[in-house]
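Participant: Sequence and predicted structure are below.
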Amino acid sequence: DKDIIEESFGGSVKNILVCSVCGETREKDEAFVNLSVEVGELNRVSPASSPLPAVPPTNSSSSSSSNRSRTKTPEVIPPTTLQNCIATFTSPEIIPTPLSCERCKAKQVFSKQIKLDNLPRNLVLHLKRFRRNKKLSNTVEFPAVLDIAPFTKSPATSTVYLLNAVVNHEGGLHQGHYNCYIKKNKEWFRCQDDKVFQVEEEVVLGDNCTAYLLFYSR
């Protein structure tokens, strides 16, 4: 039932747009039932930075050699934390296409920032491990207790969430297997197909290279 899903998992964020010239601010609400956050660094342009100019190759052979070198070098993504993933999700970025500014009476460059606003009773975080035809298996450390106050616009309710379930994906891009951890009566259990057995919380938090969905509640 849609109402049950929205009641249990529904929340909203504020999309905040700011003109880089006059500072005009626009806000727009957007509903969600889960938040999808990147687990690796993105090529984003922040308002405080600008893209570096590309360095042209000296000749075609060096360009080909450079391309081959980049192709052979695997992408290495350092370990990160869930808080860093959410910080990236809510950090300001430049909108590539200029927008009309009513105050400037012209098209200007705007920045965009997302802030959590109406907090759900149950917060579902989706770790985006599938990107550019590959699966990212880097470490994402996640806590048993998550405080999202730094990522909210103006918290009016409790911002502290407790972890109560984790869905893992083991395998690669084209094949794999799902299993999960569930917390019941302050004890953790691993569900693996038709097998269910008890585990310690340290095991749950340590399984941070395969975690795919994180379920928190308050």
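Facilitator: Alright, I've got the coordinates. Numbering: from 1, shown residues only.
Participant: C-alpha from now on. contacts and neighbour counts both.
Facilitator: Will do.
Participant: so what's R190 up against?
Facilitator: Neighbouring residues of R190 by CA atoms under 8 Å, 6 or more residues apart in numbering: N179, C180, Y181, I182, V196, F197, Q198, V199.
Participant: at 7 Å instead, please
Facilitator: C180, Y181, I182, V196, F197, Q198, V199 (CA atoms under 7 Å, 6 or more residues apart in numbering).
Participant: Please report how far the residue nearest to the spatial centre of the chain lies from T81.
Facilitator: Residue closest to the mean C-alpha point of the chain, counted by CA atoms, centre = their mean, is V37 at 1.2 Å. Distance, V37 to T81, using CA to CA, to the nearest Å: 11 Å.
Participant: Likewise for N15?
Facilitator: If you go by CA to CA, the gap between N15 and T81 works out to 24 Å.
Participant: Next: T88.
Facilitator: 11 Å.
Participant: And the helices in the chain, which stretches?
Facilitator: Listed in chain order, the helices of the chain (DSSP state H) span 2-9, 60-72, 82-90, 201-206.
Participant: Please identify the deepest-packed of those.
Facilitator: helix 82-90 (a mean of 19; mean count of other CA atoms under 10 Å).
Participant: any residues touching that helix, and which ones?
Facilitator: V37, E38, V39, Q113, I114, K115, V140, E141, F142, F151.
Participant: other SSEs contacting the longest strand seen in the chain?
Facilitator: The strand that spans the most residues within the chain, counting by DSSP state E, is strand 160-171. Strand 160-171 is packed against strand 145-147, strand 176-184, strand 211-217, with contacts defined by 3 or more CA pairs under 7 Å, 6 or more residues apart in numbering; DSSP states H and E.
Participant: hold the first one in mind and look at this next one:
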Amino acid sequence: MCMACGFTSTTYDPCLDISLDLEPNQGVSGKSSLAKSNNSCNVVADCMGSSQNCGISTLKGCLERFTRAEKLGSDQKFFCQKCQVRQESLKQMSIRKLPLVSCFHIKRFEHSSIRRMSRKVDRYLQFPFSLDMAPYLSSSILRSRFGNRIFPFDGDEQDACNEVSSEFELFAVVTHTGKLDAGHYVTYLRLSNHWYKCDDAWITRVNESIVLAAQGYMMFYVQKMLYYKASEKQAAS
């Protein structure tokens, strides 16, 4: 959005998943509050010798950061079609249309060409079992910025219509243990409201606290109505 005249240029980018940066370090106080508020899980993130690995992040915080407006620097001015000159601008990401299954990928592997180093970020990520995606939708962000005025979307009107509920349920978590150059992947899967740990050929039933304590690398959320319909069918059979 042009900061001089308010002209907005919109680009649509289809995707299979959303890659999220971890929130900036919240420090030890964040870990302490998590340990006190989550007695059933009692999760405390470990400090691995780097400040980037201390503290906690939350999935909701990562989504808020993903959809937060960002002011582009003076060296990144874009050409405003209304002003007909390059202007300073704001860039903001949002979700136009929700899928039936939402996949979130956490950026745990960092590469720096300046420092000439690569590493894995082991900071703990707190994620909920139930997730409301409404605050991160384009329609919600436009309403928060401009009120209840209606702004038509470009492109196919049918595509812009979002018939999927914004309420989602967690049904799978992929974790990664190890380092950047070597590690192991484990999946936690939710079936009939029970959690199972899938570790190569070994599948064992686990409780929710084990899932919450896992180092989330990818999280899969399914539309809540579909999840409960599938659970009812499994219970009936």
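Facilitator: Okay, I see it. Being a predicted model, the structure only gives us computed values, none of them experimental.
Participant: what's the TM-score here?
Facilitator: The pair, once superposed, lands on a TM-score of 0.73 when counted by TM-score structural alignment, normalised by the length of structure 1; 169 aligned residues with a CA RMSD of 1.7 Å.
Participant: can you pick the most crowded of the contacts of helix 82-90 of structure 1?
Facilitator: Of all these, V39 has the most neighbours under the rule other CA atoms under 10 Å, reaching 27 neighbours.
Participant: aligned partner of that one in structure 2?
Facilitator: By TM-score structural alignment, V39 of structure 1 lines up with L22 in structure 2.
Participant: residues contacting that match?
Facilitator: S57, C62, I106, K107.
Participant: if I look at it, how far off is F7 of structure 2?
Facilitator: L22 of structure 2 is 31 Å from F7 of structure 2, by CA to CA.
Participant: again, but for G61 of structure 2
Facilitator: 28 Å.
Participant: mind listing what the aligned residue in structure 2 for L163 of structure 1 touches?
Facilitator: By TM-score structural alignment, L163 of structure 1 lines up with L170 in structure 2. By CA under 7 Å, 6+ apart, the residues touching L170 of structure 2 are F129, S130, F220, Y221, V222.
Participant: Please apply the same query to S19 of structure 2.
Facilitator: If a contact means CA under 7 Å, 6+ apart, then S19 of structure 2 has F104, H105, I106, K107 as its contacts.
Participant: Then N168 of structure 1?
Facilitator: Taking CA under 7 Å, 6+ apart, one finds Y178, N179, C180, T210, A211, Y212, L213 in contact with N168 of structure 1.
Participant: For burial, what's the neighbour tally of the fourth one?
Facilitator: Going back to what we said before, that points to T210 of structure 1. 22.
Participant: For it, give its distance to P79 of structure 1.
Facilitator: From T210 of structure 1 to P79 of structure 1 the distance is 13 Å (CA to CA).
Participant: And the second one, by the same measure?
Facilitator: Distance, N179 of structure 1 to P79 of structure 1, using CA to CA: 22 Å.
Participant: And for the first one?
Facilitator: Applying CA to CA, one obtains 22 Å for the distance of Y178 of structure 1 from P79 of structure 1.
Participant: Please apply the same query to the third one.
Facilitator: According to CA to CA, C180 of structure 1 and P79 of structure 1 sit 22 Å apart.
Participant: Over to the fifth one?
Facilitator: A211 of structure 1 is 13 Å from P79 of structure 1, where distance means CA to CA.
Participant: wouldn't I77 of structure 1 be in contact with L136 here?
Facilitator: No. The pair I77 of structure 1 and L136 fails to qualify as a contact (CA atoms under 7 Å) at a distance of 8.2 Å.
Participant: neighbour-wise, which of those two wins?
Facilitator: A count of neighbours by other CA under 10 Å puts L136 above the other of I77 of structure 1 and L136, at 21 against 13.
Participant: Run through the residues that contact that one.
Facilitator: R129, F130.
Participant: switch to 8 Å and redo it
Facilitator: Going by CA under 8 Å, 6+ apart, the list of residues near L136 of structure 1 reads V39, G40, R129, F130.
Participant: burial measure for the second one, as a count.
Facilitator: By other CA under 10 Å, 23 other residues sit near G40 of structure 1.
Participant: May I have the residues that are in contact with it?
Facilitator: I77, P78, C85, L136.
Participant: What's the separation between the last one and V124 of structure 1?
Facilitator: Put plainly, it is L136 of structure 1. From L136 of structure 1 to V124 of structure 1 the distance is 19 Å (CA to CA).
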